[in-house]
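Chemist: I would like the atomic coordinates for the input below:
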Amino acid sequence: MKAFYTSFKVFIKVMLRLYFRRIRIEGIENVPKGVPLLITPNHQNALIDPLIVGAFIPTPIHFLTRSDVFKWWINPVMKWMNMMPIYRIRDGYSKLALNDEVFAACKEIFRKNGSVLMFAEGNHGREYFLRPLTKGAARLALQCQTELENDLMILPVGLNYFEHRNPQSTVLVRFGMPIRVRDYLKNHDEDRAKGLIGMRDAISDGMKATLVIPEQTEDYELRKRMIFQEQNEHLSFSQLKELIPSQSQDEVRKKSHHRIAKMLNPIPFLIIHHFIMNTEDVVFHSTLKFGIGLFAFPLWWIMVFLLLWFAVGINIAALAVIVMILGLFYSYQR
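Modeler: This is a model prediction of the structure:
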């Protein structure tokens, strides 16, 4: 199981580097070592979010994942990827009790100084600012810390995407300052409700510090449009934070139909297009492109290679596949 996770992590890291034009990591030195760790990223891009954090953080991670994605046919793979179901009210009140077992499993992971990732917002959305947090992460942290000898740390992570839906864009990953859960135990012991809210607010503040646009303001749409432009992708986190929208020029992104890639790889693009057209939640579009592409493009290239090998020879077959691969990545360079 460990070998599968390690191999899968390396594979996903390489694929993410190919899918995104640039993945910039800041604050990696803030990641605590040798302590139990609860990781709380913001959630803007469906399954892409945990893949990025899991691939680029040095420690193995166990992921708390919405229960409705666990199906009998994929459960073994989910288990090998260190994923555990978390139940929400929308899954039914009767299932909320199952979270006790999940929290117990997290507690055992923390006892071994392991790491757990949980999306504190509780859902996903395309907006760049932090949405209101649920009490789930705070409750998990406080309950586990009461039975742990070591200090449980919470690590806020900010995923700042320049483009949510399309490949060959840039994402800036900012690891924030760790939060020591034990510092909030006294208030929680005195008043559980207020202590829980205090812990939640501390997590919220830590997460906001990792986001270029932490809150929704009156000029949010202007700031989003002016800051997250291709011309600003080279700027550091602090430089983006200091950027004044009025000083930026409104960039008109060139529309690219990726004709070369689609002409050379028609079947994978048709498959991806089919799934996207049947998925109303646009937050999943990037995940579909990445996930389906992981299998559709290699299978297409293998099929074409084998057909051409038997028809005209291995040299032409190899050349054709190389041209298809180069055409795919060239056409997505803006």
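Chemist: Please count neighbours and contacts with C-alpha atoms only from this point.
Modeler: Will do.
Chemist: max-length strand in this protein?
Modeler: If you go by DSSP state E, the chain has its longest strand at strand 153-161.
Chemist: Need the residues that contact the following helix or strand past it.
Modeler: Remark: after strand 153-161, the chain's next helix or strand is strand 170-175, criterion DSSP states H and E. Identification of contacts with strand 170-175 by C-alpha atoms under 8 Å, 6 or more residues apart in numbering yields 20-28, 30-31, 155-163, 210-211, 233, 237.
Chemist: quick check, residue 216 in a strand?
Modeler: No: counting by DSSP: H, G, I helix; E, B strand; the rest coil, residue 216 is not found in a strand; it is coil.
Chemist: neighbours around it, how many?
Modeler: Residues lying near residue 216 (other C-alpha atoms under 10 Å) number 13.
Chemist: If you count residues, where's the longest helix of this structure?
Modeler: helix 285-312 (DSSP state H).
Chemist: Check which residues of the strand or helix carrying residue 103 are buried.
Modeler: Assessed by DSSP H and E, residue 103 sits inside helix 99-111. Across helix 99-111, burial judged by 16 or more other C-alpha atoms under 10 Å covers 102-103, 106-107, 109-111.
Chemist: nearest to residue 138, of these?
Modeler: Closest approach to residue 138 among these (C-alpha to C-alpha): residue 103, at 12.0 Å.
Chemist: check contacts around that closest one.
Modeler: For residue 103, the contact set (C-alpha under 8 Å, 6+ apart) comprises 140, 144.
Chemist: swap in residue 161?
Modeler: By C-alpha under 8 Å, 6+ apart, residue 161 lies in contact with 170-172, 228.
Chemist: Following up with a second sequence; could you model it the same way so I can compare the two?
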Amino acid sequence: MKYEKWSPGYWVLKNIVRFADFIIYKQIIINSKEKIPRDKPILFAPNHQNALSDPMAVLLHTPYQPVWLARADIFKNKIAAAILRFMKIMPVYRIRDGKDQMANNDTTFNNSIKVLKSNGALALFPEAAHSGKRQMLAHKKAVPRIVFMAEEKSDENIDIHIIPTGIYYSSYWKFNRTVIVNFGDPVLVNDYLEEYKNNPNAATMALREKLYEEIDKLTINIRSKAHYQDFELIREYYGKEFLNKQGITYSPTNLFKSDQKLTNQLDQLEEVSPDKIEDVVNTVRAYQKILKKHHLRNWLVNKPANNTLKIVLNKLALLAGLPVFLFGFIFNAVPFFAIDKLVRAKIRDVAFWSTFSLVLGILIFPIVYLLELWAVSGLLPGIWFKLLFLVSLPFAGKLAFLYYILLRKTLGRIKLLYLKMFNKNEYSKILDLKKELFAKLDALIKA
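Modeler: Here you go, the predicted model:
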């Protein structure tokens, strides 16, 4: 296979998946795309937290057909190997795969050089594994070794540009989530070549550290081991308050940057003031416990004064949107819930949930839609009505999901109003705990 050549089959698959992504995500935000050079060989180096969703986040939103390098053991099955190669994924062999297999890397590196010489794009995860957390793993040496080897094996300097890439998800697997992809300033391999000639190991380590620093700037990286989940809760509960405290207008990108600042300060405070962090952690856990006890979410408590009006407005919206919900639910519920239940039951690693949901969705939904079209085609006059019905199904499904979210929010507001009216002590306790938590954080965190 000529990996450096543009593939029409890859282009078709890419656009099918891009449409699926459009349905799955609430927002897809791409920042600093202009930093990717068009006339240079490049290697994308993203953080890795969410299995197949991570390469999708890169390849669907750049003009390239990136060639990914992946561990060789996933190529053992012949059918899987054929599919992976069609998707422009090449195997990299490691010592654990057997010393006799290492020579096969020559083919991979030769193909990599061809891609780079044609000003194409390679892609490789520096962590070499996904974490499933907002927590970057230690980087391996694979990226530096590959780019240095490519430069060595090339008969001329090919001037490789490594693009540090940060990927952030509002949720790793929930439907209607947000993804932010941040591209950083290119790291030039040429800057390290002289050192590599004199001391290959030192150059490899220096480039690895540089990439870690650059990717760290582009993602949320909670370093704490003891309080990772606690810091995630603080980010969820206090994040928008901290953004407002800085006088910054809300946007997903602004909130992301503010959350970076917040979590970095929490990590630093854990090192210098562990007692203060323990006190805040105890408070956030108490606040979480009482919210769970009453099946409430933090955002409900943010503006309790507006709750009654919101309930009335939400009920009106739910009444008006009921026909759309029923249409979308009837024709999408079976495949949606079947896939969700199957993935949750069979896939143990949560980081793979979104991957399997995407693949099963692309395979199953079109079949179900065609069967539904066949079932109702006798009721639809003319080819255009049939086509309109078919095209409307995925959009109606997404609208039905948004209706469901609005319904859940309305029920949550009713729960809070009920608590305010009939259990004032618990209601006051919730507000007091939140006030106490925010006061402690206001005193510790610098805007």
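Chemist: about what we covered before: adding distance to residue 286 of the first structure, write the buried residues of helix 99-111 of the first structure out as TSV.
Modeler: Output for the buried residues of helix 99-111 of the first structure, formatted as TSV (distance: C-alpha to C-alpha, whole Å):
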residue	distance to residue 286 of the first structure
102	29
103	30
106	29
107	33
109	31
110	32
111	36
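Chemist: Need the max-distance pair from these.
Modeler: 102 and 111 (14.3 Å).
Chemist: And residue 163 of the first structure, what's its match in the second structure?
Modeler: In the second structure, the residue paired with residue 163 of the first structure according to TM-score structural alignment is residue 171.
Chemist: correct me, but that match touches residue 134?
Modeler: No: counting by C-alpha atoms under 8 Å, residue 171 of the second structure does not reach residue 134; the two are 10.4 Å apart.
Chemist: Who has more neighbours out of these two?
Modeler: residue 134 (21 against 13).
Chemist: quick one: the strands in the stretch 51-200 of the first structure?
Modeler: Shown for the stretch 51-200 of the first structure, the strands assigned by DSSP state E, counting those that start in this stretch span residues 62-66, 83-86, 115-117, 153-161, 170-175, 179-180.
Chemist: In the second structure, which residue range corresponds to the third one?
Modeler: Read it as strand 115-117 of the first structure. Taking TM-score structural alignment as the measure, the second structure aligns residues 121-123 with strand 115-117 of the first structure.
Chemist: Likewise for the first one?
Modeler: Strand 62-66 of the first structure lines up with residues 67-71 of the second structure when matched by TM-score structural alignment.
Chemist: and if you look at the shortest one?
Modeler: Structural correspondence for strand 179-180 of the first structure: residues 187-188 of the second structure, per TM-score structural alignment.
Chemist: same deal with the second one?
Modeler: When strand 83-86 of the first structure is aligned against the second structure using TM-score structural alignment, it corresponds to residues 89-92.
Chemist: what's the longest helix of the first structure packed up against?
Modeler: Counting contacts by 3 or more C-alpha pairs under 8 Å, 6 or more residues apart in numbering; DSSP states H and E, helix 285-312 of the first structure packs against helix 266-277, helix 314-331.
Chemist: Give me the residue at the spatial middle of the second structure.
Modeler: The residue lying closest to the centre of the second structure (C-alpha atoms, centre = their mean) is residue 169, at 3.6 Å.
Chemist: Quickly note the distance from that one to residue 215 of the second structure.
Modeler: Going from residue 169 of the second structure to residue 215 of the second structure by C-alpha to C-alpha, to the nearest Å gives 15 Å.
Chemist: With residue 253 of the second structure instead?
Modeler: Residue 253 of the second structure sits 16 Å away from residue 215 of the second structure, taking C-alpha to C-alpha as the criterion.
Chemist: Compare these two (neighbour count), which wins?
Modeler: Each of residue 253 of the second structure and residue 215 has its neighbours counted (other C-alpha under 10 Å); residue 215 has more, 25 against 16.
Chemist: wait, isn't the more buried one in contact with residue 125?
Modeler: No: the criterion here is C-alpha under 8 Å, and residue 215 of the second structure misses it with residue 125 at 11.0 Å.
Chemist: that older thread, what's the angle between the helix holding residue 103 of the first structure and strand 62-66?
Modeler: Angle, helix 99-111 of the first structure to strand 62-66, by axes from the mean of the first three to the mean of the last three C-alpha atoms, to 10 degrees: 160 degrees.
Chemist: Give me the neighbour count for residue 377 of the second structure.
Modeler: With other C-alpha under 10 Å as criterion, residue 377 of the second structure counts 16.
Chemist: next one: residue 174 of the first structure
Modeler: Residue 174 of the first structure has 24 nearby residues by other C-alpha under 10 Å.
Chemist: try residue 368 of the second structure
Modeler: If you count neighbours by other C-alpha under 10 Å, residue 368 of the second structure ends up with 15.
Chemist: Roughly how far does the aligned residue in the second structure for residue 29 of the first structure sit from residue 62 of the second structure?
Modeler: In the second structure, residue 29 of the first structure lines up with residue 34, judged by TM-score structural alignment. Distance, residue 34 of the second structure to residue 62 of the second structure, by C-alpha to C-alpha: 10 Å.
Chemist: what about residue 317 of the second structure, how many residues close to it?
Modeler: Applying other C-alpha under 10 Å, I find that residue 317 of the second structure has 14 neighbouring residues.
Chemist: doesn't residue 340 make contact with residue 357 of the second structure?
Modeler: Yes: between residue 357 of the second structure and residue 340 there is a contact under C-alpha under 8 Å: 7.0 Å.
Chemist: quick one, which of these two is more surrounded?
Modeler: The neighbour comparison of residue 357 of the second structure against residue 340 (other C-alpha under 10 Å) goes to residue 357, with 20 against 17.
Chemist: Quick one: residues contacting the equivalent of that one over in the first structure.
Modeler: Per TM-score structural alignment, the equivalent position to residue 357 of the second structure in the first structure is residue 289. Residue 289 of the first structure sits next to residue 272 when contact means C-alpha under 8 Å, 6+ apart.
Chemist: let's see it at 10 Å
Modeler: Neighbouring residues of residue 289 of the first structure by C-alpha atoms under 10 Å, 6 or more residues apart in numbering: 19, 165-167, 268-269, 271-273, 275-276, 296.
Chemist: now swap in residue 281 of the first structure and tell me
Modeler: Applying C-alpha under 10 Å, 6+ apart to residue 281 of the first structure gives the contacts 46, 125.
Chemist: Many thanks, we can stop here.
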